[in-house]
Structure formats: structure tokens, C-alpha cells
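Undergrad: Sequence plus the predicted model coming up.
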Amino acid sequence: MRHILTIALILTLAACGGRPRETTQSTASHTATPQRANFGDAHPQDFGSVAPQDHRIHGIDVSKFQTAVDWQTAQANGVSFAFIKATEGGDQADPMFDQHWNGAARAGIPRGAYHFFYHCRPAIEQARWFIAHVPRTRGALPPVLDMEWTPTSPTCRIRNSPEHIRSEAQIFIRALQSHYGQRPIVYTAIDFFEDNQMWKIQGADFWLRSVAAHPSDLYAGQHWTFWQYSGTGQVPGIIGKVDLNAFAGNARDWSAWLAASQH
């Protein structure tokens, strides 16, 4: 009950100012036929019988580390979607978020925001922080919860129990779904997924990291919507390396998923 009341308080605050306003800005090319991905990779992998190239729809995820992005060029070379880091924990905001968010929109690239979870802070505080920085934008992709272990963190290396982690994930997911009206996405890697039995999470799509095997091989039986297949991608229009991702279906599936998932 305390969690429900807290979420209700967040939504009340969001309507009273101090929060990003809902905007009608939307991307322009949601119905356009996606371009074939013209991507390279600094460290290409052999994925076996099913490779990333066997998937039709590709995109990227970016943060402050991608300081120079020509979004029009990236779109022309096959970037069909982008996930953009917005926040981390309960007190950090990515300094490149606004620039990436607006640049992707101008290029007609569907984009969504993601939050990097901090295991030493309550999920409801982190949901409040994300909501404070990411506007409800018509046409945006669903919000993303990025949950991973943080063994190199200077301030938080705690490993909570699987039950606690899944409970916190559900609190965060419910808060975002209530605010944005969209089914959130959970991003994770195989160690975290298995250690915490993340397949038990309800009410979210999955975005899975697998840089040397197809998700069907590494996450046997797990349904997924997005696959992060490289952290060393090379995309025209982007200086330096960037994460590469694929959507699970074909162009028709992509159009249907967009229509069903966007705000």
C-alpha cells in the first residue's frame, strides 16, 4: 500500500509543475520503410547460424560518450531507432540527453529514454528522478529500465537478493507505466538475468545484451524485443564507437510494434 501511495504522489507532483511538460513533438518517419543498416564493427563476432544481419531493423543506444552525432546521416545509414540515456540513480542526469533526444527527433528517428539503475537507492526515488527529466512525448518509444551488476562502481557494489531486485524492478516499472502510459522495457545482461531470475518480471518487454551469440542461444526460451549485439559499432555520422541493436521482427512487425507501443 505504501508503494501505491508513493506512486500516486509522484503522479500528482508531475501534474503540478516542476516536471517536464507533455509535448506533441513527434518523429517524422515512423511509417517510412527502414533503411538497410550500413554499420561496421571494430571487433566483429561470429554469431553462428543466426547473425545480427539476419534481422531487418537496427538501431543504436547513446549517452554522454557519444558527443558528436549527425542524426540525419545516421538515419540515412540504417539507424531505425535510438535509446538515449537520461538518468542514473536518483541524482545523475546525462548531460547529452537533451541534445540527443532533440537531434534524433529532427532526423525522424523513433527514440526512447533509459535509466541506469543504482542498487543503493529505492526504486521509487529513481522513478521520480527519471520522470522529472524525461517528458511525456508523443511518438516516443517506451521508457527503459537498465539493470546490471555494478562491480566497478565507486559508491555502490551491493548485490541484493533476487527477490529484492525483482521487487524494485516492478516498483519502477509500475511507476513509469502509470506516468507514461506505455509498457516499459527492461535491459539486462546474461549474468544479471540468470542471477536474479529476471524472466519472472511482469509487465515489461525485454532488451537483452548478447555480443557473441544470438539471444535464442544465450537466453533459451526468453522472449525479447531488442537485442544489443555490439558495444563497438561504427555508424556513419557518429564519431567513435557506439552500441548496436536489432529489433526481433521484420519491417511489418516493427510498424505494428511502434503503433502499439508509442504514447
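TA: Received the coordinates, thanks.
Undergrad: CA only for contacts and neighbour counts going forward, please
TA: Noted.
Undergrad: what's downstream of the top strand by length along the chain, the next helix or strand?
TA: Longest strand in the chain by number of residues, with DSSP state E as the criterion: strand 226-234. Note on strand 226-234: by DSSP states H and E, the next helix or strand toward the C-terminus is strand 242-247.
Undergrad: next up, a second structure to put side by side with the first:
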Amino acid sequence: MTSILHGVDVHARYQAGWPQKTIPGVDFVITKATGGTSLVIDGWKSMLAGAKRTGVYHYARERGRAGTAAQEAANFIRQAALAPSDALLVLDWEEASGNNLGNADWVLEWMRLVEAALGRRPVFYTYRATLLAHPSLRRVQQAGYPLWYARYPYSAPVGWKSYEQPTDVPYWGRPAIWQYSSAGGVPGWDAALDLNIFYGGPSDWAALTASTNRDTTSEGESLVARTPAQAVDWAQSMIGKRQYAGMCERFVRTAYGYPAAYRTAMLAYEASKKAGTIHMDTTPPVGVPVFWRLQGVPAGHVALSIGGGRAISTSGEDGSSGIQVIRIANYQPRHSTYLGWAEVYHGQRVYTAAAAAATAATAAATTKTGRHRWYTGRIDGHFGPETVKALQRALAREKRYTRAVDGSFGTETSKSWQGWLRDQKTYTHAVDGSFGVESWKAVQRSMKARNLYSRMIDGQAGTYTITAVQHWLAGNY
């Protein structure tokens, strides 16, 4: 058998006075710190006192306190930041957590947010039955998160065991940790304990809890340096996607095409502050990084300005996840503090007066008349993918569209446009994504109000109507 470590997971409420220093054979202690959006276990830190190796876990969707992954991650991060810097971080995902145990998106968002904030890769805890019932949880394994596996081969109380590592665990094959008893009995403690085996020695445990400050480039990320205007174009193409949840610094530096240098937004901010001027206004120029400090989240936050007091961010004004357009002055999750925008980012000057003027003239930016140039293609009356992409970017700026800029005129794009047309007082029907005659009549009315369309309001998406739309998206009015 390979090296193993024995450990327990304890709860300050049920194992009060846990004297682990006097109990032989305890190589690690893991304790519950938080649950749901607001539960904090009184005395959890005392359960780790004197332990050789430590860990803290969060009980997902605690009854009566269930919330979004971002809300629950914030609760855990605030407490886990007080644990030893090499403590194992764990998400406890089990039956009492709620009925939707197959919600891999929730799990992955929580894991990524915690990893980004604390710099260590969390471990996923669950039961065999949960894994078998929910194949979607395979995605947690595919994302590279280790498993703490709960399965009890015997119902009778047992002591320390040296079981061989299981090889038939769904999706993972082998777990990092196996909880083999919930009724364990060990010398020196007269009540039941959860007993666990970690498969590896001290150096393997250290590797499991090591910092993930690598921030390596992911597949598909370009390291070709971009101008601020090009960075904005790339960021706009990512609107609606979720792959950078909890990784704002990676998102912004990838937009610029810069290699990894700083693990967190706060580290990047401090470097930018030392290297150049920080401005505190909330209407930064196009293509500069914008920073916030977040209460209880040491990593902070960074977004990319697109002008007009707006930025593209990996989280919303209320903390919701997904790449989206935010209003800088309204970004309020986790009691954020605005830190300003920087002229220098990753050692590169991204703002000068001349560069800002060039960016404003060339990036999907503002024309001489103060209008936005989202469409730069040929005015040909064809409602193709490039025209639709321009429409999606324009609607994203108005916070109407939050999905991917993919050039597909589907339901979400249609609903977004209908909502915008209703704002313009040209559309009074249902915002249902069915873009028919009444919707196109509203488009024609909006274009006519801008002196771009002079034909009959007939609701036909013909060449004249689409040409007007292209002129509108190009700022030619």
C-alpha cells in the first residue's frame, strides 16, 4: 500500500472540546466553518488548534440559508481566509443540500470563486449515491477538482483502518480522501467520529493544499499583445460566457494578450499603482483596467472599461456571474470599494492622451458625433452574422443582452432587441423573442426617428430596413 494519513472531520457543535492533541494517530483535522449564505460555526477555529494538518469545509445550500454560488462562496471565503494558509478547502455537497444535486454549474462556480480568492484548489466532498444519480457531476472531475469520497463499507463502529484506495469511484476512479466511517471510535475519544484516509504522505498532502498562483494560460487564450481597442473587441466577443467565473484578473490580462504575472486583481492593482497614475473618476477612457476592493475577498476585482462609465466584467453589479456590461458607479457586490482606473497594467502603458484618442476612433468606440460605431462592415442590406454581432454588442452596452456575441439571431437576441425597442416607445407588444411583423415595424419606426428610414412602415425586413439598421449600428446618423 502507498503511504496514507489518518484524519477526522469534526464540528464544534457536536465535538465540543475536541482534544485532538492528546489523541494518537490523528494526522489531519477538518472542520465545518460555514453553511449557506450566512451560517458561521461558532468556535470552528478552535477545532484546528495544534493540528498537524488542517482543513475547513462549507456545507452547500444549508437549509433556510441557501443562496447562489457567489453568495455562498463569499460567506466561506470570509471565514476560510482566517484559517491556516495551507488549510484544505472543501465544498460539502450532499442530500440535505437541496434537491438539485446535479447542478454542476453551481458547484463549479463556487469552486472557481474560492480558488481565485484564496489561491488554493478546493476539494469536492460527496457520496457515491450522489455521483451515480447525477452524471453531470462528471464535469467537476473534468475541471480537475479532487474528490473526498464518502462511502461506508461497515455500519458497525470501527477504529483506524488502512483500506486500500478504492478504484471504482464514479468519474474520478480513485479519491484523494475516503471517509470510510461515520461511527468511528478511536482511543482517547468516547463518542462517534467521521474517520478518513488520505492516500499519500505528508508531501502529497502539501501538494494538495499548495497555492495555485500559477494562473497559466488556458486553451484558446491568445498571448499576442493587443491594443486597448483590440482588448475591448475581444472582451465584447466574450459577453454572456461563464468560463472566467471568479477569474477576473485572468480575463482582463487575456483581453490584452498579456502572460500571467499576478494571481489576483489586487496584486495587479498594487503593481499598476506603483508604475503609474491611478484616476478616481468613474468614467474612464476606453480600454483601461478598472479596480475594486471587495470586503472579505482578498483577491479584489478588475474589469475592462468600454467608455461611457461602463466596463466589461466577469460579474454583475449585484455579484451575479457571467461576462457582462456593468455601470462602473453601480458595481456594488460584497460592499465593494472603488479603487479607480490605471494608466499602466502588467508593466505596459495602456493609456496616454494620444492612445485614448486613437482607441476612441478605432475600437467599437465613439464616432465624431458621439455615437457608437458597432458595425464596420459593408452597408449591403444583408442581415448576416456580422450585422447581428454588431447588434448584440450595441444591446450589450445597453445592458439588454448578456449572452455570447456569436452572430446568431436567436431568441435571446430577439428578446433583447424587443426590450430595447420598447424602451424607445416604438414597440408595445410582448417581449417574447418571436421577432415578427410587429417587431420589424418597431425597428422601422426607430430608424425613421433617426432619419435613416423613409419607406412604408410595413414590418418587412427588406433591404431598405436592414440598410437603415446597418447605418444605425455604424453611427451614420
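TA: Ah, there it is. Predicted, not measured: the structure shown is a model, and the values here were computed from it.
Undergrad: In structure 2, what stretch matches the longest strand of structure 1?
TA: Across structure 2, the stretch matching strand 226-234 of structure 1 (TM-score structural alignment) is residues 177-185.
Undergrad: check the fit of the matching stretch onto structure 1 and give the mean distance.
TA: With mean CA distance after the TM-score superposition for structure 1, stretch 177-185 of structure 2 departs from structure 1 by a mean of 0.5 Å once superposed.
Undergrad: ok so, going back, what packs against the longest strand of structure 1?
TA: For strand 226-234 of structure 1, the elements it packs on are strand 40-41, strand 205-209, strand 242-247, judged by 3 or more CA pairs under 8 Å, 6 or more residues apart in numbering; DSSP states H and E.
Undergrad: Surely residue 38 of structure 2 touches residue 74?
TA: No: when contacts are counted by CA atoms under 8 Å, residue 38 of structure 2 is not listed as touching residue 74 (9.2 Å).
Undergrad: So between those two, which is more surrounded?
TA: Between residue 38 of structure 2 and residue 74, residue 74 has the larger neighbour count (other CA atoms under 10 Å), namely 25 against 17.
Undergrad: which residues touch the aligned residue in structure 1 for that one?
TA: Under the alignment by TM-score structural alignment, residue 74 of structure 2 pairs with residue 128 in structure 1. With contact set as CA atoms under 8 Å, 6 or more residues apart in numbering, residue 128 of structure 1 has these partners: 10, 90.
Undergrad: Quick check: residue 128 of structure 1 vs residue 247 of structure 1, distance?
TA: 29 Å (CA to CA, to the nearest Å).
Undergrad: for residue 61 of structure 1, same thing?
TA: Counting by CA to CA, the gap from residue 61 of structure 1 to residue 247 of structure 1 is 13 Å.
Undergrad: Which one's more surrounded, those two?
TA: When residue 61 of structure 1 is set against residue 247 and neighbours are counted by other CA under 10 Å, the residue ahead is residue 247, at 23 against 20.
Undergrad: Which residue in structure 2 aligns with the more buried one?
TA: Correspondence of residue 247 of structure 1 to structure 2, assessed by TM-score structural alignment: residue 198.
Undergrad: Run a quick neighbour tally on the nearest residue to its match once chain neighbours are set aside.
TA: Closest residue to residue 198 of structure 2 in three dimensions, ignoring its sequence neighbours and counting by CA to CA, 6 or more residues apart in numbering: residue 177, at 4.4 Å. Residues within reach of residue 177 of structure 2, counting by other CA under 10 Å, total 24.
Undergrad: One more: residue 121 of structure 1?
TA: Residue crowding around residue 121 of structure 1 was assessed by other CA under 10 Å; the count is 13.
Undergrad: who's in contact with it?
TA: For residue 121 of structure 1, the residues meeting the contact criterion (CA under 8 Å, 6+ apart) are 89, 90.
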